[in-house]
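> prediction below, plus the sequence it came from.
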Amino acid sequence: MGPTATGKSGIALDIAGYLPVEIVSVDSAQVYRHMDIGTAKPDARSMAAVPHHLVDLIDPHEHYSAARFTEHARIAMREITGRGNIPLLVGGTMLYFRALLEGLSPLPAADGGLRTHIEERAEANGWPALHAELQRLDPASAARIRPTDSQRIQRALEVCHLTGKPMSKILDQPRHARFPYHPIRMILNPGDRHMLHRRIAQRFDRMLERGLVDEVRTIRDKFRLNDASPSMRCVGYRQVRMYLDDEVGLEAMRDMAIVATRQLAKRQLTWLRPMKNVQTFDCLEEDLPSQVREYLRNAGLAVRFRSTFNWEEKHERWV
């Protein structure tokens, strides 16, 4: 686990060199097909060398949820262990990790009539006005939801009206879910926040060089996406969409995307901070792969470590 741009995918591939793992993506953006550059999806060589699961599941106009992730992840993990391998969960979508390990909160099912009513009110008054209403009903939820995030405002208000309780209170209730595995939890956490910010900026610049703008243009036109589409709310994609619609210029788009990614990393670190029974590594350490390997060697894994790792040999073995 860890915030964006901490090198989780690289460490996962390194682990695959000495343990019989298959990677399960815990990333709410990598589930979308055709969204490769902006989600930092593993390249073809990595995907061929090590089996990856829960990547490229749906098209950009479709919806995904923590409940669907939990179902798909459990299926993938059963299949992986059935082959005698180890599921290696890798990603930064902390809500998905929490749902899988602790279970889902007892939130009510969606109510079509109530959602339509909320949408009609939003058309008349704007989503910021409904966000102000949410601030009165559920200050904790309003504090973590942007005034323009229509989907999350709608859901939080829906839960308030259906249950008579703030959604934040329901989410804080104890969960009871049996997780039938022994998890070894590792966090990649930057020792220097400024260095992480530099990494974030450099990575987004590489995405632009690789053709992120064309990628967003293609999927937006093909699937007729707009700013309310779930995929277009992903960090980076939202800002490029604004640039394509002439709402901001190129430099402003870049700056906004980098700031939004920093904010995402901050939220991810907030999720991780109270976690217990975890081993934290500084993602900026030069000998990070060796540190992780030594930790896993002593973690009680009942498997033999591979002594060497050859990409070509690995490719042949997996395919």
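In hand now; what should we look at?

> for the rest of this, base every contact and every neighbour count on C-alpha atoms.
OK.

> how about stretch 71-84, which residues are buried there?
Ala73, Ala76, Met77, Ile80 (16 or more other CA atoms under 10 Å).

> just to check, the last one is in contact with Ile86?
Right, Ile80. Yes. The pair formed by Ile80 and Ile86 meets the contact definition of CA atoms under 8 Å, at 6.5 Å.

> need the overlap of contacts for the two.
The contact sets of Ile80 and Ile86 overlap at Glu22 (CA atoms under 8 Å, 6 or more residues apart in numbering).

> and Arg83, how far from Met167?
40 Å (CA to CA, to the nearest Å).

> Thr116 now?
With CA to CA as the criterion, Thr116 and Met167 are 19 Å apart.

> those two: which is more packed in?
Met167 (23 against 12; other CA atoms under 10 Å).

> show me what contacts the more buried one?
Met167 is in contact with Leu107, Asp138, Ser141, Ala156, Val159, Cys160, counting by CA under 8 Å, 6+ apart.

> mind redoing it with 7 Å?
Asp138, Ser141, Ala156, Val159, Cys160 (CA atoms under 7 Å, 6 or more residues apart in numbering).

> what's the neighbour count on the fourth one?
Other residues near Val159 number 20, with proximity taken as other CA under 10 Å.

> now the second one
The burial metric for Ser141, expressed as a neighbour count using other CA under 10 Å, is 21.

> for stretch 78-88, measure first residue to last.
12 Å.

> which residues sit against that stretch?
Under the criterion CA under 7 Å, 6+ apart, residues Pro20, Val21, Glu22, Ile23, Val24, Met77 lie in contact with stretch 78-88.

> who wins on neighbours among the residues you listed?
Ile23 (25 neighbours).

> what's the local residue count around Ala302?
Residues near Ala302, counting by other CA under 10 Å: 7.

> wait, a strand at Phe281?
Yes. Looking at Phe281 with DSSP: H, G, I helix; E, B strand; the rest coil, it is inside a strand.

> now it: closest residue in space, sequence neighbours ignored.
Of all residues beyond its chain neighbours, the one nearest Phe281 is Leu188 (5.1 Å), with distances taken as CA to CA, 6 or more residues apart in numbering.

> helix, strand, or coil at that neighbour?
Per three-state DSSP, Leu188 ends up strand.

> contacts only, for it.
Met1, Gly2, Thr6, Thr280, Phe281, Asp282, Cys283.

> tell me the one among those nearest to His53.
Nearest to His53, judged by CA to CA, of the contacts of Leu188 is Met1 at 16.2 Å.

> structure two is appended below for comparative analysis:
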Amino acid sequence: MTAPLPLSLPALTAPTAAGKTALALRLAQDFPLELVAADAFTVYRGLEIGTAKPTAQERAAAPHHLLDVADVTVNYDVARYVHDAEAAISAVLERGNIPLVVGGTGFYLRALMRGLPLTPPANPAVRAGVEAELERRGLDALLADMAATDPQEAARMERNPRRVVRALEVFRQTGRYPGSFGHSAPRFRFQVFAFTRPGPELEDRMARRVRVMLARGWPQEAAWLAGQVDPATLPRPTAWQALGYTEALAVHRGELSPGAAAEQVVLASRQYAKRQLTFARTQLGAAPTTPETAESALRAHLTAWLTAGG
């Protein structure tokens, strides 16, 4: 790609179950779009039902990228995502189409927008020590250690065990947390379009989707995942951090009824949606609007892109 882009690349984000894919596919009917996923779990082969991965029919309606690019045994991370996403975006632009980044994984979007942290490479020996400490002392104890030296960094972890392990690994090597190292220069500029739905409507959509997913075989999919990756491993494997798989596995094992599992997953989804909206506002600079407003704004942006590019 030698010519400068006419506008910032568009990215679309919304809370889980809000309807991101449906909106993107409507736009793809009218614009030469290729969709680049920004989702930490649809990257995994075999996680179809529980991730609400686009169906074969949806994929036929518009080209999709960064689906099914990793085995569940791999801890696919944000650095690999940025590398893969930037390569996909470049290829879309070379074909003369418009890449639309679509997804709800905020830290993937942030990394595309800001670049990757310039933290030192992994040190397996130090990491193993932190992992052993996590198993012995627990997540709360490690977070308390972090909070004693940097409360903001501890809060930034969002109780994610893998992020805590990495942060403490870096701190024990350098005396600094990852947030203090700065970022590489991003390859592209982005404009993020965010939307949501009224709370009751969004929760109803979550509940309906979870019930359908459980009925379609999510418990069996979770059992398959448990056969590939032990969910008891600490820090928890990335694939097992996907929302609802623990509850779906409990249904398969007879430890939870489908109704009780659905209630727990919907509660967790509602809490996650709140974090997604906060992240969009504070980290991505995108104030969530209504779906209709977001679609209208995106249509205007895409029309301007074609006008400027033509």
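Good, I have the coordinates. Treat the numbers as computed from the prediction; the structure is a model and nothing was measured.

> now, of the contacts of Leu188 of structure 1, which are buried?
Met1, Gly2, Thr6, Phe281, Asp282, Cys283.

> now the last one: how far from Lys266 of structure 1?
Separation of Cys283 of structure 1 from Lys266 of structure 1 (CA to CA) stands at 15 Å.

> try the third one
Spatial separation of Thr6 of structure 1 from Lys266 of structure 1 under the definition CA to CA is 12 Å.

> quick one: map the residue nearest to Phe281 of structure 1 onto structure 2.
Counting by TM-score structural alignment, Leu188 of structure 1 corresponds to Phe195 in structure 2.

> from Gln152 of structure 2, how far out is that match?
Going from Phe195 of structure 2 to Gln152 of structure 2 by CA to CA gives 27 Å.

> please apply the same query to Asp140 of structure 2.
Taken as CA to CA, the span from Asp140 of structure 2 to Gln152 of structure 2 is 15 Å.

> for the longest helix seen in structure 1, packing partners?
The longest helix of structure 1 (DSSP state H) is helix 250-272. Contact here means 3 or more CA pairs under 7 Å, 6 or more residues apart in numbering; DSSP states H and E; on that basis helix 250-272 of structure 1 packs against helix 193-210, helix 237-244.

> need the nearest residue in space to the residue most central in space within structure 2, chain neighbours excluded.
In structure 2, the centroid-proximal residue (CA atoms, centre = their mean) is Thr105; its distance is 2.3 Å. Nearest residue to Thr105 of structure 2 in three dimensions, chain neighbours excluded: Asp39, at 5.1 Å (CA to CA, 6+ apart).

> contacts only, for the one you found.
Applying CA under 7 Å, 6+ apart, the residues near Asp39 of structure 2 are Gly103, Gly104, Thr105.

> map the second one onto structure 1.
Yep, that's Gly104 of structure 2 we're talking about. Mapped onto structure 1 by TM-score structural alignment, Gly104 of structure 2 lines up with Gly92.

> which residues sit in contact with its match?
So Gly92 of structure 1 contacts Met1, Gly2, Pro3, Thr4, Val26, Asp27, Gln268 (CA under 7 Å, 6+ apart).

> what about the fifth one, how many neighbours?
Using other CA under 10 Å, Val26 of structure 1 is surrounded by 26 other residues.

> any figure for the gap between it and Gln239 of structure 1?
23 Å.

> ditto for the first one
Using CA to CA, we find Met1 of structure 1 at a distance of 25 Å from Gln239 of structure 1.

> now do the second one
Relative to Gln239 of structure 1, Gly2 of structure 1 is positioned 23 Å away (criterion: CA to CA).

> quick one: the helices in the stretch 51-200 of structure 2, in order.
56-61, 78-94, 106-114, 124-137, 139-149, 151-156, 161-174, 199-216 (DSSP state H, counting those that start in this stretch).

> Thr238 of structure 2 is nearest to which of these?
Short answer: helix 161-174, nearest of these by CA to CA, at 8.0 Å.

> map Arg33 of structure 1 across to structure 2 for me.
Superposed on structure 2 with TM-score structural alignment, Arg33 of structure 1 falls opposite Arg45.

> surely Ile23 of structure 1 is in a strand?
Yes. Counting by three-state DSSP, Ile23 of structure 1 falls inside a strand.

> how close does the residue of structure 1 most remote from its centre sit to Arg146 of structure 1?
Relative to the centre of structure 1, the most outlying C-alpha is that of Ala124, 32.8 Å out, by CA atoms, centre = their mean. For Ala124 of structure 1, the distance to Arg146 of structure 1 (CA to CA) stands at 19 Å.

> ok, now Lys165 of structure 1?
20 Å.

> re earlier: quick check: closest non-adjacent residue to the match of Arg33 of structure 1.
In space, Arg45 of structure 2 is closest to Asp68, 4.4 Å off (CA to CA, 6+ apart).

> what residues are up against the one you found?
Asp68 of structure 2 touches Thr42, Val43, Tyr44, Arg45, counting by CA under 7 Å, 6+ apart.

> so what's the residue count around Gln135 of structure 1?
16.

> what's the match for it in structure 2?
Using TM-score structural alignment, Gln135 of structure 1 pairs with Ala147 in structure 2.

> I figured its match hits Met157, correct?
No. Judged on CA atoms under 7 Å, Ala147 of structure 2 makes no contact with Met157 at a distance of 10.5 Å.

> tell me which residue of structure 1 lines up with Leu23 of structure 2.
By TM-score structural alignment, Leu23 of structure 2 lines up with Ile11.

> Ala222 of structure 2 now?
Looks like Ala222 of structure 2 aligns to Val216 there (TM-score structural alignment).

> report the separation between Leu23 of structure 2 and His64 of structure 2.
14 Å.

> and what of Arg187 of structure 2?
Remark: distance between Arg187 of structure 2 and His64 of structure 2 (CA to CA) = 21 Å.

> out of those two, which sits in the busier spot?
A count of neighbours by other CA under 10 Å puts His64 above the other of Arg187 of structure 2 and His64, at 20 against 13.

> apart from its chain neighbours, what residue comes closest to that one?
Leu35 is the one closest to His64 of structure 2 (CA to CA, 6+ apart), at 4.8 Å.

> contact partners for the one you found?
So Leu35 of structure 2 contacts Pro63, His64, His65, Pro99, Leu100, Val101, Val102 (CA under 7 Å, 6+ apart).
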